[in-house]
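Student: Show me how the following folds:
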Amino acid sequence: MDEKATGAATLKALRVRRGLSLADTARVLISISQRLGRPGGSLPTVAGLQRSVARWESTRPSLPDAHHQLLLAHLYGRTPAGTIALGVGSDFAELLDALAHLGESATRLTELRSMLVRTATDHGGGMLALLSTNVQAGLSAALADPSLADDEVVPALSAVVSDVNAQVGSLPFVRLQLLLAPALEACRRLTADAVPDALLPRLRGVSVAAHTLAGRLAFETRDDVASRALYTVATREAGLLPDPWQRATVHMSHALTTLYSTQGLDRARTLADAAVRDACGGGSVVVRARAHALRAEIAARAGEQRQAQAALGLARYDLECDHGGDPAASSFSPGHLRGFEGVCELYVGDAARAHDRFVKAAGAMVAPREQLQRAITATDQALARIRMGDPRSAADLLHECVLGMATTGGRVPSIRLRRARRELRPWRREHWAVDLDDHLMDVLGS
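Tutor: Modelled structure (predicted):
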């Protein structure tokens, strides 16, 4: 069976399992469309939509368009009983698989999933929406008696943490904290009790990821005390794992939040150095590259050009190595490295070269998860334009950054934006600078 035939068969199986005829499916989709607020005059007829459903399931199937994908997502994103279920093994997960077979892009499927996660949080849903029914039951049993934890519990908790992490930039950070909190508590309770020995290392790895993400979210919501405490737990848990690359990732995340929540570079530098030590002794070359890049940025911020360039050279070397089997292969890329190169050029190099690096870095950040980093890069790009003697063009770019931050939120881009605006003070009486101030006040209240 070819890819499209597999997708069509999966769509048909989903419909039949719900006991829906073609006409029933059409009526349900029209009802969902009305509930979502589509104008009544633009709704299809039952007969017309029924033909569309049949085409999606035919021997020469077509891919549902974006609007119909959203309607199908709302249909299969709930169980027949009406509860939201988006996790592995759910009908919604099968729908995404079917759409992938029919030719839909991974980016579009990620966006579709984000829309449904947003819907879950809009209606007060939380972690349970990200778990299948069977896993919910297994997790409940494990929390009551950790010795009953089975092989499904750990990957399910890991999937929740990954799901929440994937929504950074798409959902407000407070919502993400609410989504993550039950998984965080489950990790705490299970690692503290007598889970089966075979599960403990994997469970501890999930706990490290959950506490690191929670530390980042606390930082974004300006709770620096809670953030430091969460990073402390993550560091301790990671220290109990056999490979130190995961502790390196904790140090890097902690270093970045420290860079923006404390005065001076000393504490951030200490954490970055610890990350390099752990990464060099660990099994992930990609994490090692990222650690060297972070050390380069901190050196550049301190005005240490030679040290920054040396660290960037090490990062480039590591990225050029073979990453087959790397446990964190997707965590750092040439596009991310260009962003670090731009920051180093901005502080201890040439503003024009920094600008070029930022343009290339932003162009590589297309995934929904990367929109927050794209906003940060754009603010740095504007700063480079100011130093190149083009303040008005910088202000135009900062307008785009304001719009991006209104969508994504984030403490770091907000700090970077205010810094770039301060560098525009010599032109504060220009009408385009006044327009930017008005925009900042309207959107961000600052």
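
Student: From here on, just use CA atoms for contacts and neighbour counts.
Tutor: Will do.

Student: Against which helices or strands is the stretch of helix or strand Asp97 belongs to packed?
Tutor: In this structure, Asp97 sits in helix 91-101 according to DSSP states H and E. Applying 3 or more Cα pairs under 8 Å, 6 or more residues apart in numbering; DSSP states H and E, we find helix 91-101 packed against helix 3-17, helix 66-76, helix 106-122.

Student: which stretch among these comes nearest Ala141?
Tutor: helix 106-122 (24.0 Å; Cα to Cα).

Student: what comes up buried for the following helix or strand past the closest one?
Tutor: Following helix 106-122 in sequence order, the next helix or strand is helix 133-144 (DSSP H and E). Using 16 or more other Cα atoms under 10 Å as the test for burial, helix 133-144 gives Thr133, Val135, Gln136, Gly138, Leu139, Ala142, Leu143.

Student: One more sequence to fold, the one below, so I can look at both together:
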Amino acid sequence: MARSDSVAGAAALRALRQRRGLSLAGCARALLEQARLLAHPPSRLPTTAGLMRSLSRWEHHSAPVLPSERHQLLLAHLYARTPAGSPALGPGSDFSELLLALACMGAGAAQLRLLRENVTRTLTSSGIALHVLLPSAVQAALGDPARLDEEVAAQLATAVSQVRDQLDRLPFARLQLMLAPIVEASRQLLAGPVPERLVPELHTAAVSVFCLAGRLAFETHDDAAARAHFAEATRQARLLPAGSPWRPLVHLDHALVALHSSAGAGTARQLAQAAAREAHHCPDPAVRAWANGWLASLAARCGDHRAAATALHRAAHDTHSPADDTPVGPAGLVFGPQHLTGFEAVCRLYTGQPRTAYDDLSTVPHTAADTRGQAQHAIVLTQRATALVRAGEPRSAAELLHHSLDTAPPHTSRITTRRIQWAWHELTPWQTEPFVTQLGNRLLTTLL
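Tutor: Model (predicted):
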């Protein structure tokens, strides 16, 4: 961490305090109040004088010191609300500026993520923070459409990403509450007069908003609302120019939900076909590869081996294609050989090659360091278990399903649950065996 970055972070901390009209003593008292609200043991509460000395070290003009994790938590809860007491975590808020300042001073990404999760969990559990992630610029544009500009669309997209980042970390019902004001803000902005230059950005943000709303409705078992949200996302995507990555991606998001709902693999395959058609016009090879990979896996599930092989061939071609000089896909979207291997394994699973599928799935790397990685690893384990059942090894399959339950994150998604249920149904011929009944009892306890 460069010294200049640390000094800049300290200056940002000082500016935050001064903008609120807080002296060192006033800020120390405010932090002590946060500690009391968070029920810190009285014996561990620092003194006002001690906190003033700490503040001086954090804000030092030439050799600042990064606040300890405990003090970072107090600062986070202090700046998570406006001076008037309203929750505010969105872009442009004091809370966001605090995280940037701490990052400059050397706080790691994992620690900052934990801070955001801790504060978000505390605020939303109180039931009073429906607008906690609505950026200030968006609120201003809702009150005065003349203030709608590029920053509003960008902040709307960022707010959606912040909610999406909490998938598998917070209860889905709570995430719905967090997203609700963003959905309503999107509707209001789309209904008002939008400058021509802002139309693509606003429609792109809206697609992301309604796709996530559809996913969350699905996770809370409201399939009718999920379909309505995805229909709106599709309408917004069609207003984007041909070649936009969001035109195929909205279909892929919808296909994932359809596959695990009552709609089933047939509807999911139709959505994947629509995604592949749209992706054909997209210059981003990662988007094309994802679309064809999903189409291949769904065609295999539906018993169409030839279509699966054709789509896999196209995905393989795009896996090794260089990206366009001007990236057009969503930030961070990649498709590499490991993703291709995963789709190939799923296709083999449904085309009568379970042992090969198991071996391929065993080589798929996973990152279980966070909840998103844990969820994906749990799904891969269920696919491997299915392969073992079809290869005639039910006992080993049951052991893998136990491991999958151990791996799944605390707020297990409906998608992960459905995958485990599918694998469990593969064990029906052995339902009287003790190792199957034991697994069944645990599934009832864990998933219900």
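
Student: mean shift between the helix holding Asp97 of structure 1 and structure 2?
Tutor: After superposition onto structure 2, helix 91-101 of structure 1 sits on average 1.2 Å from its aligned residues (mean Cα distance after the TM-score superposition for structure 1).

Student: what stretch of structure 2 lies opposite that helix in the alignment?
Tutor: Helix 91-101 of structure 1 corresponds to residues 94-104 of structure 2 when matched by TM-score structural alignment.

Student: follow-up on the earlier one: as CSV, the helices and strands packed on helix 91-101 of structure 1 with mean neighbour count and distance to Leu95 of structure 1 would be great.
Tutor: Output for these, formatted as CSV (neighbours: other Cα atoms under 10 Å; distance: least, Cα to Cα, whole Å):
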stretch, mean neighbour count, distance to Leu95 of structure 1
helix 3-17, 19, 7
helix 66-76, 18, 7
helix 106-122, 18, 10
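
Student: In CSV: those, plus distance to Arg422 of structure 1.
Tutor: Shown next, in CSV, are those (distance: least, Cα to Cα, whole Å):
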stretch, distance to Arg422 of structure 1
helix 3-17, 53
helix 66-76, 42
helix 106-122, 35
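
Student: Compare those helices and give me the one nearest Glu430 of structure 1.
Tutor: Between these, helix 106-122 lies closest to Glu430 of structure 1; by Cα to Cα that is 39.4 Å.

Student: Just list what that closest one packs against, helices and strands only.
Tutor: Using 3+ Cα pairs under 8 Å, 6+ apart, helix 106-122 of structure 1 sits against helix 66-76, helix 91-101.

Student: equivalent range in structure 2 for the first one?
Tutor: The counterpart of helix 66-76 of structure 1 in structure 2, counting by TM-score structural alignment, spans residues 69-79.

Student: Please state the offset of the matching stretch from the chain centre?
Tutor: From the chain centre to the centre of stretch 69-79 of structure 2 is a distance of 24 Å (Cα atoms, centre = their mean, to the nearest Å).

Student: what does that stretch contact?
Tutor: Outside stretch 69-79 of structure 2, the residues within contact range by Cα atoms under 8 Å, 6 or more residues apart in numbering are Ala30, Leu31, Gln34, Ala35, Asp94, Phe95, Leu98, Gln111, Leu115, Val119.

Student: compared with structure 1, how much does it deviate?
Tutor: Using mean Cα distance after the TM-score superposition for structure 1, the mean distance for stretch 69-79 of structure 2 is 2.2 Å.

Student: Now which residue in structure 1 aligns to Ala231 of structure 2?
Tutor: Ala231 of structure 2 maps onto Thr232 in structure 1, by TM-score structural alignment.

Student: sorry, back to before: right, and the helices and strands packed on helix 91-101 of structure 1 - which one's nearest His251 of structure 1?
Tutor: Judging those by Cα to Cα, what sits closest to His251 of structure 1 is helix 106-122, at 28.3 Å.

Student: Could you list the residues in contact with the closest one?
Tutor: Contacts for helix 106-122 of structure 1 (Cα under 8 Å, 6+ apart): 70, 73-74, 77, 84, 86, 96, 99-100, 126, 129, 167, 170-171, 175, 179, 367-368.

Student: one more time with 7 Å, if that's ok
Tutor: Leu70, Ile84, Leu96, Gly126, Ala129, Gln167, Leu171, Arg175, Ala367, Pro368 (Cα atoms under 7 Å, 6 or more residues apart in numbering).

Student: Ok, stretch 136-144 of structure 1 next?
Tutor: Counting by Cα under 7 Å, 6+ apart, Leu128, Leu148, Ala149, Val153, Leu190 sit against stretch 136-144 of structure 1.

Student: Report the contact partners of the fourth one.
Tutor: When contacts are counted by Cα under 7 Å, 6+ apart, Val153 of structure 1 is found next to Val135, Gly138, Leu139.

Student: conserved subset of those residues in structure 2?
Tutor: Mapping the contacts of Val153 of structure 1 onto structure 2 (both residues aligned by TM-score structural alignment, their matches' Cα atoms under 7 Å) leaves Val135 still in contact.

Student: Dump the contacts of Val153 of structure 1 to CSV, plus distance to Ala351 of structure 1.
Tutor: Output for those, formatted as CSV (distance: Cα to Cα, whole Å):
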residue, distance to Ala351 of structure 1
Val135, 52
Gly138, 55
Leu139, 53
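
Student: average distance between the helix or strand containing Ala258 of structure 2 and structure 1?
Tutor: Assigned by DSSP H and E, Ala258 of structure 2 belongs to helix 246-259. Compared with structure 1 after the fit, helix 246-259 of structure 2 shows a mean deviation of 1.5 Å (mean Cα distance after the TM-score superposition for structure 1).

Student: In structure 1, which residues correspond to that helix?
Tutor: Aligned by TM-score structural alignment, helix 246-259 of structure 2 corresponds to residues 246-259 of structure 1.

Student: Show me what counts as buried in the matching stretch.
Tutor: 246-259.

Student: would you list those residues in a markdown table and tack on distance to Pro196 of structure 1?
Tutor: Formatted as a markdown table, the buried residues of stretch 246-259 of structure 1 follow (distance: Cα to Cα, whole Å):
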| residue | distance to Pro196 of structure 1 |
| --- | --- |
| Gln246 | 22 |
| Arg247 | 23 |
| Ala248 | 27 |
| Thr249 | 26 |
| Val250 | 26 |
| His251 | 29 |
| Met252 | 31 |
| Ser253 | 30 |
| His254 | 31 |
| Ala255 | 34 |
| Leu256 | 35 |
| Thr257 | 35 |
| Thr258 | 36 |
| Leu259 | 39 |
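
Student: Closest to Ser330 of structure 1 out of those?
Tutor: Closest to Ser330 of structure 1, out of all of those and judged by Cα to Cα, is Thr249, at 13.0 Å.
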